[in-house]
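Asks: I'll drop the sequence and a predicted model, then ask my questions.
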Amino acid sequence: MKAIFGTTVLSLSALLSTTAFAQDNSITINSFGGAYETAHRACIITPFEEATGATVNVVTAYSADAFAQLRAQKDAPQFDVIHFSGGQEIVGAAEGLLAPIDPASLSNAADLYDFAGANMAKGEGPAYSIAAIGLVFNTEALSTPPTQWTDLLNPEFGEHLVLTDISNGYGMLGFLMLNQVQGGSLDNIQPGLDAVAKLLDAGAIVVSTSPEIQQEFAQNDAWIAPYASDYAFTLRQAGLPSGFTQGAEGTPASYITTNLVAGRDNTELSLKLIDMSISAEAQECFAEALRYSPTNAKAELSAEVAADVAYGEEGVAGLIRFDPAVIEANRTAWVEQWNKTIAR
């Protein structure tokens, strides 16, 4: 396996050290805490500081909280670069809170898959990682991996199936995919709700958090759960036999984006950080550390890591992004319908 952390510093230092940064040689960003922030520091933040001599001030804030802060501080924002995983960049760009990015200002932009940087000119920052939602399964209980979302309806799974509440972002995406393969759409989630009702009647359970999924796999004979690719890796690290497959019908994707905040002075330094985030080296590091899918076509992963993520042209071809703005507009109503369905 590559010595990724080291090569990130070495390969990017030449690029970044050629510019002398004047005035305030620091920027403020958000990160998501926990294991994510640990990887964020190792793969991007620390190499960036070492290569530029700059200081990166990190505020631990998840997407919704960071966006609320950005809105509240619109006349004097604290963030120079802001990261989202729930599609907030779409709203932020429309509200003028985020600045457009010229792809020519990023040396790695040309290496991104088209979907990852499609709306930079509108102010939507590039996606630097993808949380792919597919089928996490017990490799000992299921010697033949599931291959389709419709496999969730297999009567043999019954009480061995774990669903995640749609108050959880990954749970929402998994449900919307189940709804789609049952003939539903963002305009009609009833087919998905009907499928959930049948699964619950067959013995499936609903959990709310990632640790509860681990508990079900560890203690309650869970075989399969629609969830994110990185969690199969988390389960294996906990000593549980687990694998991940992309359903043949498509792979819902949570885009993790890095965005340039409007109205800040350190644009040049901020763009350097964004450029590092979309580099192949940084994304290889994230994939190895957390099993997030790269958006840089030049990222090279070992066979072990590649098996856990959406990787390469074929892997990313199946990615589906359900419109975050539509999800947000309907979230309250959908959760109410969901709660009525599972209250049985």
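Replies: Cool, the structure landed.
Asks: from here on, just use CA atoms for contacts and neighbour counts.
Replies: Will do.
Asks: against which helices or strands is the longest helix anywhere in the chain packed?
Replies: Taking DSSP state H as the criterion, the chain has its longest helix at helix 324-342. Applying 3 or more Cα pairs under 8 Å, 6 or more residues apart in numbering; DSSP states H and E, one finds that helix 324-342 makes contact with helix 88-94, helix 190-201.
Asks: can you lay out those as a markdown table showing distance to I274?
Replies: Output for the helices and strands packed on helix 324-342, formatted as a markdown table (distance: least, Cα to Cα, whole Å):
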| stretch | distance to I274 |
| --- | --- |
| helix 88-94 | 14 |
| helix 190-201 | 38 |
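Asks: out of those helices, which is closest to L135?
Replies: With respect to L135, and counting by Cα to Cα, the nearest of the helices and strands packed on helix 324-342 is helix 190-201 at 15.6 Å.
Asks: I'd like to check the angle between that closest one and helix 324-342, please.
Replies: Going by axes from the mean of the first three to the mean of the last three Cα atoms, to 10 degrees, helix 190-201 is angled at 40 degrees with respect to helix 324-342.
Asks: may I see the buried residues of helix 190-201?
Replies: For helix 190-201, a neighbour-count test (16 or more other Cα atoms under 10 Å) marks 190-193, 195-197, 199-200 as buried.
Asks: go on, stretch 54-74?
Replies: Using 16+ other Cα under 10 Å as the test for burial, stretch 54-74 gives 54-56, 58-59, 61-63, 66-67, 70, 74.
Asks: going by distance to C43, which of the residues you listed wins?
Replies: Nearest to C43 among the buried residues of stretch 54-74, with distances taken as Cα to Cα, is V56, at 13.4 Å.
Asks: returning to what we had before: narrow the buried residues of stretch 54-74 to those in strands?
Replies: Among the buried residues of stretch 54-74, the residues falling in strands (DSSP state E) are 55-56, 58-59.
Asks: output the contacting helices and strands for the helix or strand hosting I27.
Replies: Using DSSP states H and E, the element containing I27 is strand 26-31. The helices and strands touching strand 26-31, judged by 3+ Cα pairs under 8 Å, 6+ apart, are strand 55-60, strand 81-84.
Asks: dump these to TSV, plus distance to K340.
Replies: Formatted as TSV, the helices and strands packed on strand 26-31 follow (distance: least, Cα to Cα, whole Å):
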stretch	distance to K340
strand 55-60	34
strand 81-84	30
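Asks: and the comparison structure, right after this:
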Amino acid sequence: MFKPARFFRPLAALAMTGLGLSLLATPAHAEKRTLVLSAYPISQPLFNKLVYAPFKEKCGCEIVVETGNNADRIAKLDARRNNPVVDLVLLSDFGMLEAARKGLVQPLDYAKLKNYSQIYPFARNPIGGNYAVGYTIYSVGLVYRSDKTRAPQSWKDLWSPELKGRLALPDVSTTQGPLALQMADLAWGGKGGDYGTGMQKILSIKNNVVTFTKNSAQLSSLFAQDEIWVAPVARFTWSQLMKTGMPLKWAIPAEGQAAGMNVMGIVAKSKNADLAYQLMDFWLSKEVQTALAMELVDSPVNTQVVLPKDKAEFNTYGGEHIASLKFVKPEDLLKYRSGWLEQWNKGISK
């Protein structure tokens, strides 16, 4: 008697086995997910070595990096808001606030960041609304030629007659410009906010200033050529200034130091928000923050980082240094920066 089951069962089993193998094989042939990061162009080879490469190995994904300044990258986010390309964006704190106000980034769930509790309080929710987390800070103190002038005790010392023709200040259009404006306002008893007092005081000594610098390379040249003796300097350029061979020292004035912060946020409608959270948390880890600080790429916000003296000197790091920091409120910078530029251009051109 014919029994079809004897013939069909092996075929059915073979078909099911083939299906099983097909299902098992599918992930192996699937394309890797790609996380797109928007970042500053500076130090990208070191970021690749210390952050991107180890994270790609950890997540099994790819990373594509778009670079540019704050304004250009925010404009790109805005142009692609309905179909975003970028997942994770790195901006200044005020740049991120601008992006948040335009609806370009989404509120964060800090519970997804296991390293969140290890970072400084000022790096947690730094712009309000849960839109960002700080990943690095920098101070702006006063650097001086120790063989030419005494250590500045106050930001007011920049107005000393002995520094006439030996002083450099940052242009207000630069990142450091508003920070120096803040410290001038604080030193001369201003009320804060629009830093009107600081603006007036800086413009009053414009003829004492060799140049209003636009970048750190200018500062290195001015010190190296013995043109200036004192200038406000961002800590991340300190190691470059030391290469001039000049007897330069760092001073923390009585009013403290201006401070800036760069932050991370996840783009609204990101297709890879889960990977963005993972990279964000990886970036905030003690291990990655230590590696970046040791290579003098970024000063750490993770409080667990311990640096040797020779590396600590070139980072915004340590109890005294951190306690001296004075941050410009991101909302003030957005509110007043166009007015500052207008006052500056009129005042400098007179």
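Replies: Okay, I see it. Quantities reported herein were computed from a predicted structural model and do not represent experimental measurements.
Asks: can you show me the strands along structure 2?
Replies: Using DSSP E, strands in structure 2 cover 34-39, 62-67, 88-92, 105-106, 133-145, 167-170, 209-213, 230-234, 248-251, 257-267, 325-327.
Asks: would you mind getting the average deviation of the last one from structure 1?
Replies: When structure 1 is overlaid, strand 325-327 of structure 2 sits 2.0 Å from its aligned residues on average, using mean Cα distance after the TM-score superposition for structure 1.
Asks: would you mind listing the buried residues in that strand?
Replies: Judged by neighbour count (16+ other Cα under 10 Å), strand 325-327 of structure 2 contains these buried residues: 325-327.
Asks: closest one to F115 of structure 1 among the helices and strands packed on helix 324-342 of structure 1?
Replies: Ranking those by proximity to F115 of structure 1 (Cα to Cα) places helix 88-94 first, at 13.8 Å.
Asks: which helices and strands sit right next to the closest one?
Replies: Applying 3+ Cα pairs under 8 Å, 6+ apart, we find helix 88-94 of structure 1 packed against helix 63-72, helix 324-342.
Asks: those helices: which one's closest to P155 of structure 1?
Replies: helix 324-342 (18.6 Å).
Asks: so where is that closest one in structure 2?
Replies: Counting by TM-score structural alignment, helix 324-342 of structure 1 pairs with residues 330-348 of structure 2.
Asks: still on that earlier bit, now the strands of structure 2 as a markdown table including distance to D310 of structure 2?
Replies: Formatted as a markdown table, the strands of structure 2 follow (distance: least, Cα to Cα, whole Å):
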| stretch | distance to D310 of structure 2 |
| --- | --- |
| strand 34-39 | 28 |
| strand 62-67 | 31 |
| strand 88-92 | 27 |
| strand 105-106 | 38 |
| strand 133-145 | 17 |
| strand 167-170 | 27 |
| strand 209-213 | 28 |
| strand 230-234 | 18 |
| strand 248-251 | 14 |
| strand 257-267 | 21 |
| strand 325-327 | 21 |
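Asks: now for these, which one comes closest to N48 of structure 2?
Replies: Set against N48 of structure 2 and scored by Cα to Cα, the strands of structure 2 come closest in strand 62-67, at 9.5 Å.
Asks: how much does the closest one stray from structure 1?
Replies: Following superposition, strand 62-67 of structure 2 is found to deviate from structure 1 by 0.8 Å on average (mean Cα distance after the TM-score superposition for structure 1).
Asks: which residue numbers in structure 1 go with that strand?
Replies: Aligned by TM-score structural alignment, strand 62-67 of structure 2 falls on residues 55-60 of structure 1.
Asks: roughly how far is the matching stretch from the heart of the chain?
Replies: Averaging C-alpha positions (Cα atoms, centre = their mean, to the nearest Å) puts stretch 55-60 of structure 1 20 Å from its chain's average.
Asks: what's near enough to touch whichever residue in structure 1 pairs up with N215 of structure 2?
Replies: In structure 1, the residue paired with N215 of structure 2 is T209, using TM-score structural alignment. By Cα atoms under 8 Å, 6 or more residues apart in numbering, T209 of structure 1 lies in contact with 164, 168.
Asks: ok, now Y255 of structure 1?
Replies: Contacts of Y255 of structure 1 (Cα under 8 Å, 6+ apart): 84-87, 127-131.
Asks: one more pass at 6 Å, please.
Replies: By Cα atoms under 6 Å, 6 or more residues apart in numbering, the contact list for Y255 of structure 1 reads 85, 127, 130.
Asks: check Y62 of structure 1 too.
Replies: Taking Cα under 6 Å, 6+ apart, we find Y62 of structure 1 in contact with F32.
Asks: now D185 of structure 2
Replies: By Cα under 6 Å, 6+ apart, D185 of structure 2 lies in contact with 195, 197-198.
Asks: cool, and F48 of structure 1?
Replies: Applying Cα under 6 Å, 6+ apart to F48 of structure 1 gives no contacts.
Asks: spatially nearest residue to H160 of structure 1 (excluding sequence neighbours)?
Replies: Spatial nearest neighbour of H160 of structure 1, excluding adjacent residues (Cα to Cα, 6 or more residues apart in numbering): A222 at 4.4 Å.
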